[in-house]
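have a look at this fold, sequence not included:
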């Protein structure tokens, strides 16, 4: 994952006169396309916007790549040209995030096993879905730990 964090006040177009917490804006459209890369725009309450989207499972380099920034800006502009320039130089970039997301070609692994006498609970391979799936994965993993700790089941009083 590679993202640009922009100051929302630098984005062309109407600016909010006030910023309120817990406001859900109407999305006139959501676009989804299939392919190797994906693109997203996430406005944040602190006035910044995250532009992101690259998926390359064979790269483990965490250094910022300015060519990737340009590609993300170009793709965001292609999707929302009325709001975003294709040139990252047009924005006040306040940060970069480069994340390595563990993945498995066969999908998430959430299971328990006993190996060499050790009880092991596996919960990984979520890729970029950790934010979305995190609580469900944690609940499932906790249930598997409970199965190790309480093999006869928990007492219900």
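Now that the structure is in, tell me what you want to look at. Computed from a predicted model, the values in this text were never measured in an experiment. Residues are numbered from 1 along each chain as shown.

from here on, just use CA atoms for contacts and neighbour counts.
Will do.

show me where this structure has strands.
Using DSSP state E, the strands of the chain run over 2-7, 40-43, 48-52, 93-98, 109-115, 118-124.

for residue 83, which of these is the nearest?
Comparing the strands of the chain by their distance to residue 83 (Cα to Cα), the top pick is strand 40-43, with 10.8 Å.

any idea how far the closest one is from the chain center?
Put simply, strand 40-43 sits 10 Å off its chain's centre (Cα atoms, centre = their mean, to the nearest Å).

hmm, who's touching it?
Contact with strand 40-43 is made by 8, 49, 50, 51, 52, 53, 76, as judged by Cα atoms under 8 Å, 6 or more residues apart in numbering.

most widely separated two among those?
8 and 53 (18.2 Å).

out of those two, which sits in the busier spot?
Neighbour tally, residue 8 and residue 53, criterion other Cα atoms under 10 Å: the higher count belongs to residue 53, 23 against 19.

distance check, the nearest residue to that one once chain neighbours are set aside against residue 113.
In space, and not counting its chain neighbours, residue 53 is closest to residue 39: 4.2 Å by Cα to Cα, 6 or more residues apart in numbering. Distance check for residue 39 against residue 113: by Cα to Cα, to the nearest Å, it reads 37 Å.

which of these two has more residues huddled nearby?
residue 39 (19 against 13).

put this beside the first:
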């Protein structure tokens, strides 16, 4: 078997794959990133990353998730100072009318200036509210920033469809490697050698609008009558005055077309949260909102949450009858894969914390000299 100049292949060009590649490069590994979609494919529904809002609003339900989100939050503070067109700190406002709907979040003391709003600061028709400051991202630009900095560091980002995990250890464009990072998102459901039945999509739908007067994030805490529907407003950093209006969360819905009824409800509810969206100082209606596009993305959800672990394996032993030719090269090799998929709607706000965690797993595996890997870290 010819020797490769690379130590690892990262499968997946979403925000997790690119963030992990950065962390491994920082640790001194030579890595290549491989994906069916590239970071520039911002119109593709084949991966979720281009379609996210995205704001830092933690959904963490355990200590591991809190740790990932907190690390990312603190890194966003640095990013907002260095690249304000990609990441910006701004006020958040959450409103509701049904008493008891809001639960004090674990991150109350992490964000800036968390406080309950007095009735005089809660706009009609709502009765309660909270505010604090956190970060929002311009997701398409952030993806391209991650990609361009990787390329500048000599990390190739290769467009290639990989249908089996075994193929990734012997890609002609990379050469043989003993380590693969599986950041394939929804692809983990069908990737031969993984085929995780716990992975499923959760459809999200948003409306991208232009609203120069809206600089704050807003969210509705009350439930809406349509199942899976919610209401939130996320201004994107940068000079374009773009604002994301959402949204919905529809598990196991694979459709990638926007639903006009959902879009109408998104616009109506967003205008209630922030009438200034109409561009007329709140004196217009939701029909006056300046629409740029209707968007749909499929969140890569996994029952039980993110899978983040090392698996040692032997190539050529899983579904050999279905393996493409490339997956049969070097059969019987002792290798490893670090799985990092199933993040659901938390990709951006957890991404840098997940990358650190994956880096630690890789570090431990290589220090053990497992499977003949170079213990170079």
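Arrived safely, thanks for sending. The model shown is predicted, which means the values in this text are computed figures rather than measured ones.

can you pull up the most central residue in the first structure?
Note on the first structure: the residue nearest the mean C-alpha position is residue 128, at 4.8 Å, using Cα atoms, centre = their mean.

quick one: map that residue onto the second structure.
Matched by TM-score structural alignment, residue 128 of the first structure corresponds to residue 345 in the second structure.

at which residues are the helices of the second structure located?
Assigned by DSSP state H, the second structure shows helices spanning 15-26, 63-82, 139-152, 260-273, 347-367.

deepest in the core, which of the ones you listed is it.
Most buried of these, by mean neighbour count (mean count of other Cα atoms under 10 Å): helix 15-26, with a mean of 23.

can I assume residue 258 of the second structure is in contact with residue 204?
No. Applying Cα atoms under 8 Å as the test, residue 258 of the second structure and residue 204 come out as separate, 9.2 Å apart.

ok, back up a step: excluding covalently adjacent residues, which one is nearest to the match of residue 128 of the first structure?
residue 299 (5.9 Å).

any idea how far the one you found is from residue 256 of the second structure?
Separation of residue 299 of the second structure from residue 256 of the second structure (Cα to Cα) stands at 11 Å.

which of those two has more neighbours?
Each of residue 299 of the second structure and residue 256 has its neighbours counted (other Cα under 10 Å); residue 299 has more, 29 against 15.

need the counterpart of that one in the first structure.
Residue 299 of the second structure maps onto residue 101 in the first structure, by TM-score structural alignment.

what's the burial count for residue 55 of the first structure?
18.

for it, what are its contacts?
Residue 55 of the first structure is in contact with 1, 36, 37, 38, counting by Cα under 8 Å, 6+ apart.

out of those residues, flag the one nearest to residue 147 of the first structure.
Using Cα to Cα, residue 1 comes nearest to residue 147 of the first structure of the contacts of residue 55 of the first structure, at 34.6 Å.

test my guess that the closest one contacts residue 102.
No. Residue 1 of the first structure sits out of contact with residue 102 when judged by Cα under 8 Å, with a separation of 11.0 Å.

looking at the two, which is more packed in?
residue 1 (18 against 13).

now the terminal residues of stretch 33-47 of the first structure, how far apart.
Per Cα to Cα, stretch 33-47 of the first structure runs 27 Å from first to last residue.

which of the residues in that stretch are buried?
Neighbour counts over stretch 33-47 of the first structure (16 or more other Cα atoms under 10 Å) mark 38, 39, 40 as buried.

turn the residues you listed into CSV, columns for distance to residue 134 of the first structure.
Formatted as CSV, these follow (distance: Cα to Cα, whole Å):
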residue, distance to residue 134 of the first structure
38, 21
39, 21
40, 19
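
map the residue nearest to residue 53 of the first structure onto the second structure.
For residue 39 of the first structure, the aligned position in the second structure is residue 231, judged by TM-score structural alignment.

then residue 49 of the first structure?
In the second structure, the residue matched to residue 49 of the first structure (TM-score structural alignment) is residue 243.

please name the nearest non-neighbouring residue to that match.
residue 235 is the one closest to residue 243 of the second structure (Cα to Cα, 6+ apart), at 4.1 Å.

the nearest residue to residue 113 of the second structure once chain neighbours are set aside: neighbour count?
Using Cα to Cα, 6+ apart and skipping residues adjacent in sequence, the residue nearest residue 113 of the second structure is residue 132, 5.0 Å away. Burial of residue 132 of the second structure is recorded as 18 neighbouring residues (other Cα under 10 Å).
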